[in-house]
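> below is the structure, and that's it, no one-letter string:
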């Protein structure tokens, strides 16, 4: 199976273990490192959708949430039409995952950023990357989800899963992450787990139809 973006055929890749060693801060990361009141890891209050973890804690992300750091031992989420992007630094052994519902929006200037939108979730993760004095190009990335939950609906042209996939491709290309694994599309649920100590990403395909996050009763953050 292969995935398409921008007219190019992209093969599905699989996770491969990488040897770990110590590495100094890259010059590019130093140039982009926040200063002043934004420099401290805990200097600014984090949005409610950015999770914190205690040491060796196993986290589960709900739609619209993200985690980035080194404290958690694993981060897991369940995907339907939503998309998850995982990031991991092979030398520093830090990373995280975001789970977004929609690719983007027209955000009013006074509106706070929201992790339910792909571009805003990745912006928050890149800010965390710079706070850790690293560079986005040093990170291994995986892209999962984007199921077509409306594949059985006649005449339906609005495919949110496909739009989420395209936004995931765009963001990975834009920030220069090293893409290591992809499994997207079709009409199946997926469970994704990132193991922070090793960087291994496990993806399990479920049976039946992917959950439709637009249906009432599905546990998710309400969209405005």
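Yes, it's here. Worth saying up front: this structure is predicted, and the values here are computed from it rather than measured.
> only C-alpha atoms for contact and neighbour calcs from this point on.
Noted.
> excluding chain neighbours, what is closest to residue 140?
residue 178 (4.7 Å; C-alpha to C-alpha, 6 or more residues apart in numbering).
> residue contacts, the one you found?
Residues near residue 178 by C-alpha atoms under 8 Å, 6 or more residues apart in numbering: 137, 138, 139, 140, 141, 172.
> then residue 209?
149, 187, 188, 189.
> okay, those residues in a markdown table with distance to residue 161, neighbour count and secondary structure next?
A markdown table is the format used below for these (distance: C-alpha to C-alpha, whole Å; neighbours: other C-alpha atoms under 10 Å; DSSP: H, G, I helix; E, B strand; the rest coil):
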| residue | distance to residue 161 | neighbour count | secondary structure |
| --- | --- | --- | --- |
| 149 | 7 | 24 | coil |
| 187 | 10 | 23 | coil |
| 188 | 11 | 21 | coil |
| 189 | 12 | 26 | coil |
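> buried ones in the strand or helix carrying residue 128, by neighbour count?
Using DSSP states H and E, residue 128 sits in helix 118-131. Across helix 118-131, burial judged by 16 or more other C-alpha atoms under 10 Å covers 118-122, 124-131.
> list the buried ones in the lengthiest helix in the chain?
When the chain is parsed with DSSP state H, its longest helix is helix 160-175. The neighbour-count check on helix 160-175 (16+ other C-alpha under 10 Å) flags 160, 161, 162, 163, 164, 165, 166, 167, 168, 169, 171, 172 as buried.
> mind checking how far the helix or strand following it is from the chain centre?
Following helix 160-175 in sequence order, the next helix or strand is strand 178-184 (DSSP H and E). Distance of strand 178-184 from its chain centroid, counting by C-alpha atoms, centre = their mean, to the nearest Å, is 11 Å.
> could you check the angle strand 178-184 makes with helix 160-175?
180 degrees (axes from the mean of the first three to the mean of the last three C-alpha atoms, to 10 degrees).
> next structured bit after strand 178-184?
strand 190-195.
> let's bring in a second one:
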């Protein structure tokens, strides 16, 4: 049964869930809201290229292969958010690309009262979930990008679960800053493998002279 239906009852009729569903959404902002019966909490699912920021402990969730999710939290303002990007760089303003996704997330946090001085990050993903993808190495390049980006912005990474071969399910609570990660069995990742193959097709191997990603 789909997770949005598992919580049939009081959870699906919660005022907060109805308010979230009715609110206007910004470009790139996640919009798939549901009641998660396991955590007994309202939740939002982040799809590739999307982000979500809030100052309440709604459950922000995503599933990752070679993609990266950065969870950034302001310990003073008690506001946090998550993004989900597929490649380090690309043309155009798209949350699929890390360079745009990170700026989008940080700027939205600052609009909610966060400060770069009190932000901290938790990063997840970058798994090599497709065998034989070492020449492309999308997960490794995504991980390198987000690590270097946060170092440049002087936002400390307080925890991470990246690289290796595992797909991951990540849950984040924006008010408390708590993040949870579950490593998934690689054999059960057909949808993620398809997603990662799409990302790999748009990326060319990095040359010896540069770190840019050639697209299309």
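Received the coordinates, thanks. No experiment lies behind these values; they were computed from the predicted model shown.
> report the TM-score for the pair.
Aligned and superposed, the two chains score 0.68 in TM-score terms (TM-score structural alignment, normalised by the length of structure 2); 166 aligned residues with a C-alpha RMSD of 2.6 Å.
> follow-up on the earlier one: the longest helix of structure 1 against structure 2, how far on average?
Mean deviation of helix 160-175 of structure 1 relative to structure 2 after superposition (mean C-alpha distance after the TM-score superposition for structure 1): 1.0 Å.
> in structure 2, what stretch matches that helix?
Alignment of helix 160-175 of structure 1 against structure 2: residues 138-153, by TM-score structural alignment.
> looking at structure 2, name the residue matched to residue 208 of structure 1.
Checking with TM-score structural alignment, residue 208 of structure 1 has residue 186 as its match.
> give the contact list for that match.
129, 165, 166, 167.
> closest to residue 25 of structure 2 among those?
Set against residue 25 of structure 2, the nearest of these by C-alpha to C-alpha is residue 167 (28.3 Å).
> helices along structure 2, start to end?
Using DSSP H, helices in structure 2 cover 3-6, 15-22, 98-111, 138-152, 190-201.
> the third one vs structure 1, average offset?
Once the two are superposed, helix 98-111 of structure 2 sits an average of 1.2 Å from its aligned residues in structure 1 (mean C-alpha distance after the TM-score superposition for structure 1).
> give me the stretch of structure 1 that that helix matches.
Against structure 1, helix 98-111 of structure 2 falls on residues 118-131 (TM-score structural alignment).
> got the contact list for the matching stretch?
By C-alpha under 8 Å, 6+ apart, stretch 118-131 of structure 1 touches 29, 32-34, 39-41, 64, 66, 68, 98, 100-104, 113-115, 135-136, 164, 167-168, 171.
> ok now it, how far from the chain's centre?
Distance, centroid of stretch 118-131 of structure 1 to centroid of chain: 10 Å (C-alpha atoms, centre = their mean).
> related to what we said a few turns ago, so of the contacts of stretch 118-131 of structure 1, which ones are in strands?
66, 68, 98, 100 (DSSP state E).
> top of the residues you listed by neighbour count?
Each of these was scored for neighbours by other C-alpha atoms under 10 Å, and residue 100 scores highest at 31 neighbours.
> now for that one: what does it line up with in structure 2?
That one, residue 100 of structure 1, aligns with residue 85 by TM-score structural alignment.
> residues contacting its match?
Residue 85 of structure 2 touches 48, 49, 50, 67, 68, 69, 95, 96, 97, 98, 101, counting by C-alpha under 8 Å, 6+ apart.
> ok, 6 Å please
48, 49, 67, 68, 96, 97, 98 (C-alpha atoms under 6 Å, 6 or more residues apart in numbering).
> next: residue 88 of structure 2.
Residue 88 of structure 2 neighbours (C-alpha under 6 Å, 6+ apart): 97, 98, 142.
> and with 7 Å instead?
Each residue near residue 88 of structure 2 by C-alpha atoms under 7 Å, 6 or more residues apart in numbering is listed here: 97, 98, 99, 141, 142, 145.
> same deal with residue 54 of structure 2?
Here residue 54 of structure 2 is in contact with 79, 80, 81, 174 (C-alpha under 7 Å, 6+ apart).
> looking at structure 1, which of the residues you listed hold up?
Counting by both residues aligned by TM-score structural alignment, their matches' C-alpha atoms under 7 Å, these that remain in contact in structure 1 are 79, 80, 81.
> number of nearby residues for the first one?
Applying the criterion other C-alpha under 10 Å, we find 25 residues in the vicinity of residue 79 of structure 2.
> now do the closest residue to it other than its chain neighbours against residue 78 of structure 2, distance only.
Closest residue to residue 79 of structure 2 apart from its sequence neighbours, by C-alpha to C-alpha, 6+ apart: residue 55 at 4.3 Å. Counting by C-alpha to C-alpha, to the nearest Å, the gap from residue 55 of structure 2 to residue 78 of structure 2 is 6 Å.
> overlap in contacts of those two?
Joint contacts of residue 55 of structure 2 and residue 78 (C-alpha under 7 Å, 6+ apart) are residue 175.
> among the kept ones among the contacts of residue 54 of structure 2, which one lies nearest to residue 34 of structure 2?
residue 81 (17.4 Å).
> could you measure from the closest one over to residue 176 of structure 2?
From residue 81 of structure 2 over to residue 176 of structure 2 the distance is 11 Å, taken as C-alpha to C-alpha.
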